[in-house]
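Student: take a look and give me a structure for this.
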Amino acid sequence: MDKDRKKWMAFCSANRVYLIFAAVFVLMSLFAPRFFNTYNIGTLLGTAMLNGIVVIGFTIVLICGHLDLSTVAIINVAGNLAIYMVQKTGSFGAGILAAVVAGIVIGIVNGLLVTRAKINSFIATLGMSTLLQGLVSYSNNAATRSITDFTMTDFLDKKLIPIVPNRALIAIIIVLLVHFFMSRTTMGKNFYLVGGNVESAWYAGIRPEHYLIGAFSLNGAFAALGGALYACYLASAMADIGAMGVSPLNMLIAASVLGGASLAGGRGSILHSFFGVLTLTALYNGLTCFKLGYEMQIFVNGIVLMIVVLMEAVSLYRKNKLAGSKSDLFKQAQN
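Tutor: Take a look at the predicted model:
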């Protein structure tokens, strides 16, 4: 009986993000007015596009045991750069490509600051965030850039699959591809090894600094891609996307930890983080159905952040308590 109980608890722990998502979705469907209908579900999926793409790179950095606080600033830079390039060239492709290249360059700089300059990732990316945000505000005088071409808006709003808008479909495809790369390829699994034990990675012939630079570069690329697509969808870009309500950074941290990523590194799942985004998006969407404003969403987001931080603290406590025990050594030997 005790063995079955442990198996059930292990199952719930491994799949907690799916169980929480199901609970939130069912509760909101039962009690939130006009939540459970095809239009609102499509809106919910579409709303998750930005954070659903950005959380990919953010989770990879967490898996490597680091935190990138410049992610939101990269979104802002990418959105403004994409709109600027569309204004100059008339091409959405050129705008998105320029934004992604800029995101990769910023990610490489962050990675070099952490690996070569030996600056703590928290400090390095916080400084980069301040620099980038100042650059965006200065470049457009804190105003909103906008275009009158709504071609991308129409395309991303269309539905190749019923209920699912194209912008959500793009996010889902990217998430599945990167999830496969991280979970099924040797290179993807090396990110976990670097985050879990740098010395073991080095002894295994892996260059940890290369993977860390790669992780920050991927974060820059996906943050820029999400920011550029979102700006092209809105046909405008704000100087600070965080001014629209709940900060994307809060959402990314909460969604990643909710999905099982550890702030200590070595653990996480792209797919789980994406479902973390869907869970929080469903929660905020349900609050909107109750006609509660951004203030309540920010308050609830604070509560969620407190809960996930507590969950992470408990997880780290149990890990440290078990470190060196027979069960822990046996588990390590199996891996």
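Student: please count neighbours and contacts with C-alpha atoms only from this point.
Tutor: Will do.
Student: ok, and what's touching the helix or strand where residue 132 lies?
Tutor: Using DSSP states H and E, residue 132 falls within helix 121-139. For helix 121-139, the external contacting residues (CA atoms under 8 Å, 6 or more residues apart in numbering) are 66-74, 76-77, 80, 110, 113-114, 142-143, 239-240.
Student: those residues in strands, which ones?
Tutor: Among the contacts of helix 121-139, no member is found in strands (DSSP state E).
Student: are any of the residues you listed buried, and if so which?
Tutor: Buried members of the contacts of helix 121-139, counted by 16 or more other CA atoms under 10 Å: 66-74, 76-77, 80, 110, 113-114, 239-240.
Student: which strands and helices sit next to whatever helix or strand residue 94 lives in?
Tutor: Residue 94 is located in helix 92-115, with elements delineated by DSSP H and E. Applying 3 or more CA pairs under 8 Å, 6 or more residues apart in numbering; DSSP states H and E, we find helix 92-115 packed against helix 71-89, helix 121-139, helix 208-234.
Student: now the second one, please; I'll put the structures next to each other:
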Amino acid sequence: MLKTGRNGKISSMVNRYRIVWLCIITFLVMSIFAPHFFNLYNFTTILETMCLNAVVAIGFTIVIIMGKLDLSIGSNLTLGAMFVIGFEPHFGWTISLLIAVISGGIVGLVNGLLVAKAKIDSFIVTLGTMTIVQGIVYLYANGGALYTKDTGLGGWLQQSFIPLFPPIVLISVIIILVFEGILTFTRYGRGFYILGGNKETAWLAGLKTDQYLIQGFTISGMTAALAGALFAITLNSALPDLGVSSTMQVIAATIIGGASMAGGEGSVVKSMVAVLTLVILYNGLTLLGAGNSIQILFSGLILAVVVLQESFSLYQRNKLRGQRVELLKEFSLKR
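Tutor: The predicted structure follows:
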């Protein structure tokens, strides 16, 4: 019988909460070396910046848990931003926000239908919709930025009624916690993990796998569009290339947060902490005088390390699974 010692428990705990430790270490390093990092205004800026990709990461994490990929999140983010600003003068903020979120949901629905029903690889599907939606965005805005004269809602979302936590941050965190609760504590939410872990097992368990795929991609489209809309409202403007950098950042953050590209693993809250870690890193680099090229270089290095680590972990799991199969065969022969 195997015994787990104290060192094993510590190692397990460190690995389980590795993103939390990484976030704390990054925060401490930047607090020491980056000038003007440790102040209330900068912390508020960090949290507000985190909200954009953290909300996008909600749906993307669900897609990754299912063992799929959604490259259209950046385009959906831009679509939501453009529509909420573009429609606001005609319909007001509430209807414009609904139009933006529903539009993202429609794109996600198309992705889900093509993946679930047409059996097309999610990479190919979402690469196509990413390009199409980005084209729609440029046509809608004539390649330029959109602005709104109604700055009331944007100002309110950034008001610091509670120090460090303006409404935009509180709303984002509440949405994230709701989805984390659904994934963790409901039968419906656990179905995404079962589907990502083993599709045959999911089918045998009675899960309607096609419906899960369609709903997962639809949620991804809606949360990306919602993030873009909220961000555009706070800026009182929308740019046609707003979501260009978000795709790679969200992918990196989700994997750093513990999600597996193979499916069956992931946490919305851990993805949020990973996004926060990257925002702290970029914020600190900016305060240290690092240019945009250096930040892009760091993004590439982080993503490369994450992909290598994920590939190695997947190799180890497959190797262990193969060893177990060989042991079962040997046991069967002996019997």
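Student: tm score of chain vs chain?
Tutor: Here the TM-score for the pair of chains, by TM-score structural alignment, normalised by the length of structure 1, is 0.94; 326 aligned residues with a CA RMSD of 1.8 Å.
Student: please identify which of the helices and strands packed on helix 92-115 of structure 1 is closest to residue 56 of structure 1.
Tutor: helix 208-234 (6.8 Å; CA to CA).
Student: for that closest one, give me the average deviation versus structure 2.
Tutor: With mean CA distance after the TM-score superposition for structure 1, helix 208-234 of structure 1 departs from structure 2 by a mean of 0.6 Å once superposed.
Student: about what we covered before: enumerate the positions of the helix holding residue 94 of structure 1 that are buried.
Tutor: Buried residues in helix 92-115 of structure 1 (16+ other CA under 10 Å): 92, 94-115.
Student: please apply the same query to stretch 285-293 of structure 2.
Tutor: In stretch 285-293 of structure 2, counting by 16+ other CA under 10 Å, buried: 285, 286.
Student: same question for stretch 162-169 of structure 1.
Tutor: Buried residues in stretch 162-169 of structure 1, counted by 16+ other CA under 10 Å: 163, 164, 165, 166, 167, 168, 169.
Student: name the nearest residue to residue 222 of structure 1, ignoring sequence neighbours.
Tutor: residue 54 (5.2 Å; CA to CA, 6 or more residues apart in numbering).
Student: near the alignment partner in structure 2 of the one you found, how many other residues are there?
Tutor: Aligning on TM-score structural alignment places residue 54 of structure 1 opposite residue 56 in structure 2. Counted by other CA atoms under 10 Å, the residues lying close to residue 56 of structure 2 total 30.
Student: now find how far off-centre whichever strand or helix holds residue 56 of structure 2 is within its chain.
Tutor: Using DSSP H and E, residue 56 of structure 2 sits in helix 40-65. Distance of helix 40-65 of structure 2 from its chain centroid, counting by CA atoms, centre = their mean, to the nearest Å, is 8 Å.
Student: buried residues, it. List them.
Tutor: In helix 40-65 of structure 2, counting by 16+ other CA under 10 Å, buried: 43-44, 46-65.
Student: that helix vs structure 1, mean deviation?
Tutor: With mean CA distance after the TM-score superposition for structure 1, helix 40-65 of structure 2 departs from structure 1 by a mean of 0.5 Å once superposed.
Student: where does stretch 7-23 of structure 1 end up in structure 2?
Tutor: Mapped onto structure 2 using TM-score structural alignment, stretch 7-23 of structure 1 spans residues 9-25.
Student: got the buried residues for the matching stretch?
Tutor: Neighbour count says stretch 9-25 of structure 2 has 18, 19, 20, 22, 23 buried, by 16+ other CA under 10 Å.
Student: start to end distance for it?
Tutor: End-to-end distance for stretch 9-25 of structure 2: 21 Å, by CA to CA, to the nearest Å.
Student: any residues touching that stretch, and which ones?
Tutor: 256, 257, 258, 270, 273, 274, 276, 277.
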